[in-house]
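Engineer: Sequence first, then the predicted structure, then my questions.
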Amino acid sequence: MKALTLALIATTALGTALYNPTSASAGEVANRLERQQERIYKGVQQGQISPAEYQNLQRREASINAQRQNALSDGHLSAQEYRQLNRRENRVSRSIYRDRHD
């Protein structure tokens, strides 16, 4: 199982390094934000996310969305902008998971 996980991570990292994001990737970022919002709302509805945690997650999501809008002001995401947004979304995703499972 561990070897499979490492292989998947290596494949994903290689694919990400070779992939040159374009404006299509902006849709991926937006779709991910929507899915994360759904996870947050489900956590609140199920009582797994406290009001303070909710406020923090919403603030962070809004910041990512503002960064995405700013990055798209020239019409496309550069590779660096895409990596930066993806990294921030990964961090928020982990926070959502932790908040829902604490």
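Structural biologist: Sure thing, it's come through.
Engineer: From now on I want contacts and neighbour counts done on CA atoms only, so please keep to that.
Structural biologist: Fine.
Engineer: Could you check how far the residue nearest the centre of the chain is from Ile64?
Structural biologist: Nearest residue to the geometric centre of the chain (CA atoms, centre = their mean): Glu89, 2.4 Å. Glu89 sits 8 Å away from Ile64, going by CA to CA, to the nearest Å.
Engineer: putting a second one here so we can go through both:
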Amino acid sequence: MHLTKLALIASLTLGPVAIIAQSTTSTPTTTAPVHRDINQRKENQQDRIGQGVKSGQLTAGETSHLEKQESAINHEEHNMRAQDNGHLTRQDRRTINRQQNQESRRIYRDKHNASKQ
């Protein structure tokens, strides 16, 4: 009986401490906005296109169009970096991010339309 009381007290005491510790480690410690890595987004979008081709959700024409758009974004990024000694300005990052968002929407639309291969 004494042992069960001790176990109950220990669990009631340590339970909230564990919950607090978990919640504090999972929240970000900085307030700065999280910047998505441009290269990671490129890779993710290429993976999404590849998955769409593999599953038959994307037709050859849709795939070609998406790949051309991706290539144009990459070319523009290359030119932006060339103008600023290999760096992207804040405005360049915004522009590329906006273009990648548009491309992401195109990928989604093309994968979820009625066209199948």
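Structural biologist: Perfect, thanks for sending it. Here the structure is a predicted model, which is why all the values come from computation and not from measurement.
Engineer: on that earlier part again, how about the residue nearest to the centre of structure 1, what's its partner in structure 2?
Structural biologist: Under the alignment (TM-score structural alignment), Glu89 of structure 1 pairs with Gln100 of structure 2.
Engineer: OK, contacts around that match?
Structural biologist: Gln100 of structure 2 makes contact with Arg41, Lys42, Ile73, according to CA atoms under 8 Å, 6 or more residues apart in numbering.
Engineer: Same check on Asp110 of structure 2?
Structural biologist: Contacts of Asp110 of structure 2 (CA under 8 Å, 6+ apart): Gln57, Leu58, Glu62.
Engineer: Gln40 of structure 2: how many residues sit nearby?
Structural biologist: Gln40 of structure 2 is flanked by 10 other residues according to other CA atoms under 10 Å.
Engineer: What is the aligned counterpart of it in structure 1?
Structural biologist: Under the alignment (TM-score structural alignment), Gln40 of structure 2 pairs with Asn31 in structure 1.
Engineer: Using the three-state scheme, assign its match.
Structural biologist: Following DSSP: H, G, I helix; E, B strand; the rest coil, Asn31 of structure 1 is assigned to helix.
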